[in-house]
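> Here is a sequence with its predicted model. Questions after.
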Amino acid sequence: MAEITIGLLHPGEMGSVVGACARAGGARVLWASEGRSAPSRARAAADGLEDAGALGALVARSAVILSVCPPHAAADVARAVAALRFSGIYVDANAIAPATARNVGAIVERAGATFVDGGIVGPPPRTRGTTRLYLSGREAKRAGALFAETPLETITLDGPPGAASALKMGYAAWTKCTAALIMSIRAMAGAEGVDEALLREWQRSQPDLPARSEAAVKSSARKAWRFVGEMEEMAATFAGAGLPDGVQRAAADIYRRLAGYKDAAAPPSVAEVARTLRS
């Protein structure tokens, strides 16, 4: 089989590792350094991605485009690729609403591409058994084959574009909304002077919650800036299904208040997060 060239947009903390998995599956993986940050350059180099320089060069040399970017940028990335008349397989693996995914598909397919909807569940896939890439659409199985025998497991859903994004939204509604909730609970308890008493009660009746509240801060605070867009996409998902979307919008507000931790050298403490949420 001839080597397949994949254009990766972009090598963030997740995207770079997904690109490394595609390389492990036998593909050549390109990225475009133009306008990207020094951390992106360092990640791409560490994971063996080839720099095409500019987006136009990447698109011209790629049979597959893989978009892994912050949710708010998904449609803009698709428009930039479509403007270059990309006609291969376009895989959007972003945390977006099903309706947004279908819109991205329409953008790239009008330019001649074939769209595959994707949703990633789990951490950056350095080891097997941790992370799944759900895929839906006509060429989903073909896209999934790019990661065969790599740390990234792919699962093809029997559904049209939008199905993979819907599954991702459902999964993240639990993990990220509950993280936002438990951080806000600790902030409220601190404001009312009952944080230690609440922790003692949790230790008696729900002994996993103290550690879960600590883990929510550790895992979420520095990534909160990108969770805002995801929560807004999640709210659109629930509203589109005829369901209340207030929980998701409240979670977006929690993460918006924590966005300043984006470049923090270390995770903040629970007390620091509580003060930030109340300010």
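In hand now; what should we look at? Numbering: from 1, shown residues only.
> Going by C-alpha atoms from here, please, whenever you check contacts or count neighbours.
Fine.
> Give me the contact list for the helix or strand harbouring residue 117.
Element membership of residue 117 [criterion: DSSP states H and E] is strand 114-121. With contacts defined as CA atoms under 8 Å, 6 or more residues apart in numbering, strand 114-121 is touched by 87-95, 101, 105, 108-109, 131-140, 143, 161-165, 167-168, 171.
> In strands, which of these fall?
Within those, residues falling in strands by DSSP state E are 89-92, 131-136.
> Which of the residues you listed has the largest number of neighbours?
Counting neighbours by other CA atoms under 10 Å, residue 135 comes out on top of the ones in strands among the contacts of strand 114-121 with 33 neighbours.
> Give me the distance between the closest residue to residue 167 other than its chain neighbours and residue 49.
Among residues not flanking residue 167 along the chain, residue 119 sits closest, at 7.3 Å (CA to CA, 6 or more residues apart in numbering). Counting by CA to CA, to the nearest Å, the gap from residue 119 to residue 49 is 22 Å.
> cool, and residue 227?
Relative to residue 49, residue 227 is positioned 26 Å away (CA to CA).
> Same question for residue 185.
Taken as CA to CA, the span from residue 185 to residue 49 is 42 Å.
> Also residue 17?
Per CA to CA, residue 17 is found 10 Å from residue 49.
> and for those two, which residues touch both?
Taking CA under 8 Å, 6+ apart as the criterion, residue 17 and residue 49 do not both touch any residue.
> So which elements touch the longest helix anywhere in the chain?
Across the chain, the helix with the greatest residue count (assigned by DSSP state H) is helix 163-191. Counting contacts by 3 or more CA pairs under 8 Å, 6 or more residues apart in numbering; DSSP states H and E, the secondary-structure elements packed against helix 163-191 are helix 98-110, strand 114-121, strand 131-136, helix 195-205, helix 209-220, helix 224-240, helix 246-257, helix 270-278.
> Use this one as the comparison:
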Amino acid sequence: MVAIQKIGVLSLGEMGAGIARLLVAHDFTVATNCQGRSEDTLNRARNAGVELLISDQELVEKCSVVFSVVPPRDAEATAQRVIDALSGGSRADRLFYADLNAIGAASGLKMCFAAMTKGYTAIATQSFSTAHRLGVAGELRKEMAAVIPTHLGEAEKGVPSMVPKAYRWVREMEEIAATMNEEGGWGRDIFTGAAGVYKAVAEDEVLSKEKTGKRNRGTSIEDVAAAIGEGFERKRKKTE
């Protein structure tokens, strides 16, 4: 059995940092190439307990295993970086290289589909709760029924059923935000905002008590909106 001296991780995005933290927690020494990386990446590496090296050459010389944790589009280029680093060094023993690909096709599809479905549920939750506080929830329903009845049907089904699952969807929205950013080049704001919606539901004094199969509140889109409004009002009074 080959002794693992040090594990290299390329690169230290959110997913790579998560893997690095797990390895460090299990007493492995982890390193990465910090050359040309942003201050955010450097801080992420430091917070994960990762050793910062100055080049790919140093990485392949000091590590016995290298994990490639990059988007699929960067996988080949990253592998070539390691090959180039090896060709210019004096390493005598074997280097083990694992191409982990942060987002595969199947998980990428799952993320994009969830963005459409659960992302819409967050929009509907925010829209109906705001309309409720403005006193126009009934008018919003009528407008949707006339113009986009399918969307209304999805909201009526999706928003109430979301309530007992909201706590799980917070992290899922954060993962979607990371995927859209790292794979699609988009900002994170839309889905971190959706995560905020689900966090508000999950932490609501009333709605947080709801369990699948044992429902009392939030069994209709109107009652979800009303409960959220009540929660916001309680918070407002506490701050006065």
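Alright, I've got the coordinates. What you see is a predicted model, and the numbers here were worked out from it, not measured in a lab.
> Map residue 176 of the first structure onto the second structure.
Aligned by TM-score structural alignment, residue 176 of the first structure pairs with residue 111 of the second structure.
> so what's that match up against?
176, 179.
> What's the separation between it and residue 184 of the second structure?
Counting by CA to CA - residue 111 of the second structure and residue 184 of the second structure are separated by 12 Å.
> and what of residue 190 of the second structure?
Distance, residue 190 of the second structure to residue 184 of the second structure, by CA to CA: 13 Å.
> So for the two, which residue has more residues nearby?
The neighbour count for residue 190 of the second structure versus residue 184, taken as other CA under 10 Å, is higher for residue 190 (18 against 11).
> mind checking which helix or strand that one is in?
In this structure, residue 190 of the second structure sits in helix 189-202 according to DSSP H and E.
> contacts for that helix?
115, 119, 122-123, 125-126, 163-167, 169-174, 176-177, 207-208, 228.
> of those residues, buried ones?
115, 119, 122-123, 125-126, 163-167, 169-170, 172-174, 176-177, 207-208, 228 (16 or more other CA atoms under 10 Å).
> and residue 221 of the first structure, what pairs with it in the second structure?
By TM-score structural alignment, residue 221 of the first structure lines up with residue 177.
> what sits against its match?
When contacts are counted by CA under 8 Å, 6+ apart, residue 177 of the second structure is found next to 187-192.
> please redo it, this time with the cut-off set to 7 Å
Counting by CA atoms under 7 Å, 6 or more residues apart in numbering, residue 177 of the second structure touches 188, 191-192.
> Which of those are buried? Put it as a PyMOL command.
A single PyMOL command selects the buried members of those (16+ other CA under 10 Å):
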select buried, resi 188+191+192
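> Could you export the contacts of residue 177 of the second structure as CSV, including distance to residue 130 of the second structure?
Shown next, in CSV, are the contacts of residue 177 of the second structure (distance: CA to CA, whole Å):
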residue, distance to residue 130 of the second structure
188, 23
191, 19
192, 19
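> ok, the contacts of residue 177 of the second structure vs residue 13 of the second structure, which is closest?
If you rank those by distance to residue 13 of the second structure using CA to CA, residue 188 comes first, at 14.0 Å.
> surely that closest one meets residue 181?
Yes. Residue 188 of the second structure sits in contact with residue 181 when judged by CA atoms under 7 Å, with a separation of 6.0 Å.
> quick one, what contacts the spatially most central residue of the second structure?
Residue closest to the average C-alpha location in the second structure (CA atoms, centre = their mean): residue 175, at 1.4 Å. With CA under 7 Å, 6+ apart as the criterion, no residue contacts residue 175 of the second structure.
> What's the match for residue 133 of the first structure in the second structure?
For residue 133 of the first structure, no residue is aligned by TM-score structural alignment.
> any idea how far residue 133 of the first structure lies from residue 103 of the first structure?
In terms of CA to CA, residue 133 of the first structure sits 20 Å off from residue 103 of the first structure.
> what do you get for residue 52 of the first structure?
27 Å.
> who has more neighbours, the two?
residue 52 (19 against 16).
> Please identify the helix or strand for residue 154 of the first structure.
strand 152-156.
> Where does that strand end up in the second structure?
On the second structure, no counterpart of strand 152-156 of the first structure exists by TM-score structural alignment.
> got it, and stretch 23-41 of the first structure?
Residue span in the second structure matched to stretch 23-41 of the first structure, by TM-score structural alignment: 24-42.
> Could you pull out the buried residues of the matching stretch?
Neighbour-count burial for stretch 24-42 of the second structure, counted by 16+ other CA under 10 Å, picks out 24, 29-34, 41-42.
> what about it, start to end distance?
End-to-end span of stretch 24-42 of the second structure (CA to CA): 16 Å.
> That stretch: how far from the chain's middle?
Taking CA atoms, centre = their mean, to the nearest Å, one finds the center of stretch 24-42 of the second structure at 20 Å from the center of the full chain.
> do stretch 62-74 of the first structure as well
10 Å.
> And for that stretch, what's in contact with it?
With CA under 7 Å, 6+ apart as the test, stretch 62-74 of the first structure has contacts from 4-10, 15, 88-96, 226, 229-230.
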